[in-house]
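Trainee: here is a sequence together with a model predicted from it:
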Amino acid sequence: MSEATVRRDRAAGDEAIERRDVVENADLAEGREMPSTRRLGDELAAMPKHHRVYLVLRQEILDGRHGLVAPMPGEVALAKEFGVSRITIRTAMDRLTQEGIVERMRGRGTFVRERGDSPIGASLSGNLENLMALGLRTDVRVVDVDYLPAPPAVAAEMDLPEGTTMQRAVRVRSLSGVPFSHLTTWLPEEIGRSFTPEELGREPLLKLIERTGRKVASARQVVTAMLAAPDVARHLKVEVGEALLSVRRTVHDGEGRPVERIFGLYRPDLYEHETSFSRNPDRSGGIWKA
């Protein structure tokens, strides 16, 4: 859709927007109660109201529920819908504006801006080459590297005795200067000492592991959600308590030995996982395999 077409269609709705705003502002001026038509979920209750509204509106925009031509509902309408104050709505819209997701036009309303880059994707179809390629496309900042006794859960996952010394590294991965993942990795000590922190910031970790002669062959992972702790929120530039995509992965070599345990936290607005499935011909009942 051309910019001229979008501008013309937006202008056509200006009169209707003004009429709507007059009615809404009259209701507000006369003090009439505006009951909520939608309540924010209990799962977001720990977050500030403006941040909860921001998250919901951002997701609706990313899902395409608000188009480019028609304006978004006004502050009064959104305040009624969410059961919050106009100040709360304005604060949420300010953040969407600052992030370039929406654009405010004086006297015309707030419009969704055309999306630029798509979220960063990592195909998890079973091909570990995709994870290596992700490392080559993005920038990494090494936050910390140390050698510590492995926590019981990590030691068990890596088939090592509890308390075994392992390398623990924390990294933040970014694209075009915007952080999108916080990664904590645990490696066997002999693998960790085979490279420097500088190399860890330059090369994909899987390549560094394979440089030791341990050919990476498979991985098993669990994907869930987790709330951002203060230190993670600071590195990813999100609010404390914001929902993040959590990935726990164990990587094995060709002999089935664990070579890496990784805990990844990802901003869901900038990162998405894609998994491919195919029908398993050896099983009945519609069983799928990745």
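Mentor: That came in fine, so what should we check first? Numbers count the residues shown, from 1 in each chain.

Trainee: rest of the way, CA atoms for contacts and neighbours
Mentor: Noted.

Trainee: mind listing the strands for this protein?
Mentor: Under the criterion DSSP state E, the chain carries strands at the ranges 102-105, 109-112, 120-123, 139-149, 165-175, 178-188, 216-227, 243-253, 258-266, 271-274, 278-279, 288-289.

Trainee: will you turn those into CSV that also has distance to residue 156 and mean neighbour count?
Mentor: Shown next, in CSV, are the strands of the chain (distance: least, CA to CA, whole Å; neighbours: other CA atoms under 10 Å):
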stretch, distance to residue 156, mean neighbour count
strand 102-105, 47, 17
strand 109-112, 48, 21
strand 120-123, 27, 15
strand 139-149, 12, 16
strand 165-175, 13, 20
strand 178-188, 12, 21
strand 216-227, 14, 14
strand 243-253, 11, 20
strand 258-266, 10, 22
strand 271-274, 27, 14
strand 278-279, 31, 10
strand 288-289, 27, 12
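
Trainee: and here's the other structure:
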Amino acid sequence: MIEHHSPTPLYHRIYAVMRERIIKGYYRSDTPVPSEAELAESFSVSRITIRRAMEMLTMEGLVTRARGRGTFITDRSNENELNRAVVSNVNGLFRYLNAVGESTRLKVVSLDVGEAPPRICAQMGLPPTAELVRAVRVRSLDRRPYSLSIAYLLPEIGGTLKRNDLATTNMIDLVQQAGAVVEQVEQTLTATLADDYAAKHLDIPVGAPLMLVNRLFFNAELKPFYAAEIFYCADRYEYRVSLKREDGKDFALGN
């Protein structure tokens, strides 16, 4: 039963619960999910409320409605290879980025020069009003938005970028073609929510859960020259790390 005393609309709370169930594999893909009447009884709400929640799931591509057959979980098996990549070093990251590039399509949203956000300037060790080249792109997988990436680059590197190249080539390849040497990459993963900008380009509701991957690229002098913020729909992205014990590096926990 859904708690009714909340400022969040009831249909949106049911949408969030259903979305989590779908992502966690609560429903089988070869059988229809419960009907609107069954869900209305389960959640103790009206069918209209359930219908609005299901419409949001349909718009997001998580479910598919088949007339006369019911509503089914959308098959996302083609995404598994990208979603479950294991990255352990810079070369592994490059291999992963190449695999993503081969499996997705790019759309360039914008390419411009302007004052960078304070958080990016702080990451790159630049003055708060520094100007950087900004490139915004959307990747699509199976005709659905897969990620929204915002790249910030020093002018001496980003100034060589061309819009046509951005539509066909991985950014990491473009910056190396511009003469940059990637010596080190720092990466952080954070859970966040879609604002109006991300929601628009990823075709999801405002407030939908996202995974934010922030990457900071360092040159041969270990100075940052490129920062990237990549937003992934939470149900389409999974990051895995494999940890192995090193020979001769065993240690014992203290008492």
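Mentor: Structure's in. What do you need? Everything quoted here is computed from the prediction, not taken from an experiment.

Trainee: got TSV for the strands of the first structure, with distance to residue 81 of the first structure too?
Mentor: As requested, those are arranged in TSV below (distance: least, CA to CA, whole Å):
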stretch	distance to residue 81 of the first structure
strand 102-105	19
strand 109-112	17
strand 120-123	32
strand 139-149	41
strand 165-175	35
strand 178-188	31
strand 216-227	26
strand 243-253	22
strand 258-266	30
strand 271-274	29
strand 278-279	42
strand 288-289	41
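
Trainee: out of these, which comes closest to residue 79 of the first structure?
Mentor: strand 109-112 (14.7 Å; CA to CA).

Trainee: in terms of secondary structure, what does that closest one contact?
Mentor: Counting contacts by 3 or more CA pairs under 8 Å, 6 or more residues apart in numbering; DSSP states H and E, strand 109-112 of the first structure packs against strand 102-105.

Trainee: how big is the offset of the strand it packs on relative to the second structure?
Mentor: With the two structures superposed, strand 102-105 of the first structure lies on average 5.6 Å from its match in the second structure, counting by mean CA distance after the TM-score superposition for the first structure.

Trainee: show me what that strand is packed against.
Mentor: helix 86-98, strand 109-112.

Trainee: neighbouring contacts of the longest one?
Mentor: In other words, helix 86-98 of the first structure. Residues outside helix 86-98 of the first structure that contact it (CA atoms under 8 Å, 6 or more residues apart in numbering): 49-51, 53-54, 58, 75-76, 78-79, 102-104.

Trainee: turn the residues you listed into CSV, including distance to residue 197 of the first structure.
Mentor: Shown next, in CSV, are these (distance: CA to CA, whole Å):
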residue, distance to residue 197 of the first structure
49, 41
50, 40
51, 36
53, 40
54, 37
58, 37
75, 49
76, 52
78, 49
79, 50
102, 40
103, 42
104, 45
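
Trainee: closest to residue 279 of the first structure out of the residues you listed?
Mentor: residue 58 (34.9 Å).

Trainee: and the gap between that closest one and residue 171 of the first structure?
Mentor: Look at residue 58 of the first structure and residue 171 of the first structure: by CA to CA, to the nearest Å, they are 27 Å apart.

Trainee: likewise for residue 60 of the first structure?
Mentor: Applying CA to CA to residue 60 of the first structure and residue 171 of the first structure gives a distance of 31 Å.

Trainee: got it, and residue 181 of the first structure?
Mentor: For residue 181 of the first structure, the distance to residue 171 of the first structure equals 8 Å [CA to CA].

Trainee: nearest to residue 160 of the first structure, out of the helices and strands packed on strand 102-105 of the first structure?
Mentor: Nearest of those to residue 160 of the first structure, taken as CA to CA: helix 86-98 at 46.4 Å.

Trainee: just tell me what residue 20 of the second structure corresponds to in the first structure.
Mentor: Residue 20 of the second structure maps onto residue 59 in the first structure, with residues paired by TM-score structural alignment.

Trainee: and its match, how many residues sit next to it?
Mentor: For residue 59 of the first structure, the neighbour count with other CA atoms under 10 Å is 14.

Trainee: and the one 5 residues further on, by the same measure?
Mentor: Counted with other CA under 10 Å, the neighbours of residue 64 of the first structure add up to 11.

Trainee: likewise for residue 165 of the second structure?
Mentor: Neighbours around residue 165 of the second structure, by other CA under 10 Å: 12.

Trainee: again, but for the one 10 residues further on
Mentor: Residue 175 of the second structure is surrounded by 19 other residues when neighbours are defined as other CA under 10 Å.

Trainee: list the contacts for the counterpart of it in the first structure?
Mentor: Mapped onto the first structure by TM-score structural alignment, residue 175 of the second structure lines up with residue 209. Residue 209 of the first structure sits next to 191, 215-216, 259 when contact means CA under 8 Å, 6+ apart.
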